[in-house]
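>>> Sequence first, predicted coordinates after that:
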Amino acid sequence: MKQLRMPSFLHDVFGEKQSMGAIAAILLFGGMLTAALYGAFPEMTNDLPVWRSALAFVLIFDIGSGCIANFTASTSNFYAARKTNRLVFIAIHVHVVLVALLLHADIWYSLGVWAYTTIAALTVNALIGKQSQLVVAGFLLSVGLGGIPMLPGITPYMLIVCELFMLKVLFGFAVDHYGRAIRNFR
């Protein structure tokens, strides 16, 4: 499929080149996830100002879209070649906490998920160039995905947001899926 050159302000999202199919999949999943969550759980925005609901939905869209974008060769390779950008990206990703604050839901759980995800992602990131990276990432992701549903009383929509956030940052983003960073170290 033909690769489109991305404008520089979109490199952090799509990398330098991205196919139309990948862009469509990224945007479609983010949009469908956001709409499906609202359709299934309209009560999550009860009694909230429109601006809070809208901002929460933008962040949920970003989490969902990032789950797909971070697995594309273009995005993965863009960050594999830029170690500092990857660390900054991991550090600034507090989306799950912001969603919880905006929706007044599971704030303490989201802080725990964010802390675990950040520490695990930094651990996985430190293993770039090592064969163990993928196994460690898979292990840490499995622990997290297995543990989140056991949190007593977690709301279903925050369960989904927390798990996708973890997938996005810990496994989708922190892993060098295409070996680009290994080639850059040599």
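Great, that's in hand. Numbers count the residues shown, from 1 in each chain.

>>> make it CA atoms for all contacts and neighbour counts henceforth
Fine.

>>> quick one: contacts for the spatially most central residue of the chain?
Nearest to the geometric centre of the chain sits residue 168, at 2.6 Å (Cα atoms, centre = their mean). With contact set as Cα atoms under 8 Å, 6 or more residues apart in numbering, residue 168 has these partners: 63-64, 66-68, 70.

>>> Excluding sequence neighbours, find me the nearest residue to residue 134.
Spatially, and ignoring its direct neighbours in sequence, residue 134 is nearest to residue 175 (6.7 Å; Cα to Cα, 6 or more residues apart in numbering).

>>> also this one, for the comparison:
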Amino acid sequence: MKYFEVPKCFHEVFGEQQTRLEVFLTVLFACIATIVTFFLSGLSLNHWQVIAAFLIVFDVYAGCIANFSQGTNQFYAQRYKSRLIFIAIHFHNVIIALLLDMYVQESLLIWGYTIVSACIVNFLKSNRLQTFIAANLFCFGILVLLSLSMPNWLILISLFFMFKVIVSFAVDHHKQK
């Protein structure tokens, strides 16, 4: 697979080197998932808040895939402090809830669980159980999510948010030997 140099402004998303296929599939999934979620929501694009919320939804979906790529994974594996900052700034689901003015308390709960779980997984970077613990925490998060009274489309966004941060990002998928 042939790699290309990623422009510096996109290093946080795709790392320093990436394949065209990985970029294409990341953007394709994010576009399709965002459109499907938008139609499931029944909302209309008549307010800037809805447009802004779904741009953030796009970022959640894109990160679910991009973080598994070798380029993105390697970028953050070499920058421990940047990895911690990336985890800390993930307020996506809370911002979406605030923009849409719905389920803010539930989103705060999901956010808190996700960030604590991601920090635990990130701390286990050199541990062979890192992926197992991430999967376990994600599955417990699903139980928490399903106990909340939210519409399915918002649960879907929350599931992908948890997956993005706990499993896709916090796990070092391409450990250097």
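Arrived safely, thanks for sending. Because the structure is predicted, anything quoted here is derived from the model rather than measured.

>>> so what number do they get for TM-score?
Once the chains are laid over each other, their TM-score by TM-score structural alignment, normalised by the length of the second structure reads 0.95; 177 aligned residues with a Cα RMSD of 1.3 Å.

>>> rewinding a little: what's the counterpart of the residue nearest to the centre of the first structure in the second structure?
Aligned by TM-score structural alignment, residue 168 of the first structure pairs with residue 164 of the second structure.

>>> Show me the contact partners of stretch 17-25 of the second structure.
Under Cα under 8 Å, 6+ apart, the answer for stretch 17-25 of the second structure is 1-6, 14, 66, 69-72.

>>> What is the mean deviation of it from its aligned residues in the first structure?
On superposition with the first structure, the mean distance recorded for stretch 17-25 of the second structure (mean Cα distance after the TM-score superposition for the first structure) is 0.8 Å.

>>> hmm, back to that, so which of the contacts of stretch 17-25 of the second structure is the most crowded?
Within the contacts of stretch 17-25 of the second structure, most neighbours by other Cα atoms under 10 Å means residue 14, with 28 neighbours.

>>> And that residue, how far from residue 33 of the second structure?
Residue 14 of the second structure sits 19 Å away from residue 33 of the second structure, going by Cα to Cα, to the nearest Å.

>>> just residue 140 of the second structure next, same as before
Distance from residue 140 of the second structure to residue 33 of the second structure, by Cα to Cα: 23 Å.

>>> so how many other residues sit close to the residue mapped onto residue 52 of the second structure from the first structure?
Correspondence of residue 52 of the second structure to the first structure, assessed by TM-score structural alignment: residue 55. Residue 55 of the first structure: 15 surrounding residues under other Cα under 10 Å.

>>> In contact with residue 55 of the first structure, which residues are there?
Residues near residue 55 of the first structure by Cα under 8 Å, 6+ apart: residue 102.

>>> For it, which three-state class applies?
helix (DSSP: H, G, I helix; E, B strand; the rest coil).

>>> The one 4 residues further on now?
Remark: residue 59 of the first structure carries the secondary structure label helix [criterion: three-state DSSP].

>>> hang on, it packs against residue 95?
Yes - assessed by Cα atoms under 8 Å, residue 59 of the first structure is found in contact with residue 95 at 6.2 Å.

>>> follow-up on the earlier one: residue 140 and residue 33 of the second structure: which is more packed in?
residue 33 (19 against 12).

>>> per the alignment, the more buried one corresponds to what in the first structure?
Residue pairing (TM-score structural alignment): residue 33 of the second structure is matched to residue 33 of the first structure.

>>> Can you give me the buried ones in the helix or strand where that match lies?
Under the criterion of DSSP states H and E, residue 33 of the first structure resides in helix 20-40. By neighbour count with 16 or more other Cα atoms under 10 Å, helix 20-40 of the first structure contains the buried residues 22-23, 26-31, 33-35, 37.

>>> Inside helices: which ones of the contacts of stretch 17-25 of the second structure?
Judged by DSSP state H, the subset of the contacts of stretch 17-25 of the second structure located in helices is 14, 66, 70-72.

>>> Let me have these in CSV, extended by distance to residue 158 of the second structure.
Converted to CSV, these look like this (distance: Cα to Cα, whole Å):
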residue, distance to residue 158 of the second structure
14, 22
66, 18
70, 25
71, 25
72, 22
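
>>> quick one: which of these is nearest to residue 120 of the second structure?
Distances from residue 120 of the second structure to these, taken as Cα to Cα, are shortest for residue 72 (20.1 Å).
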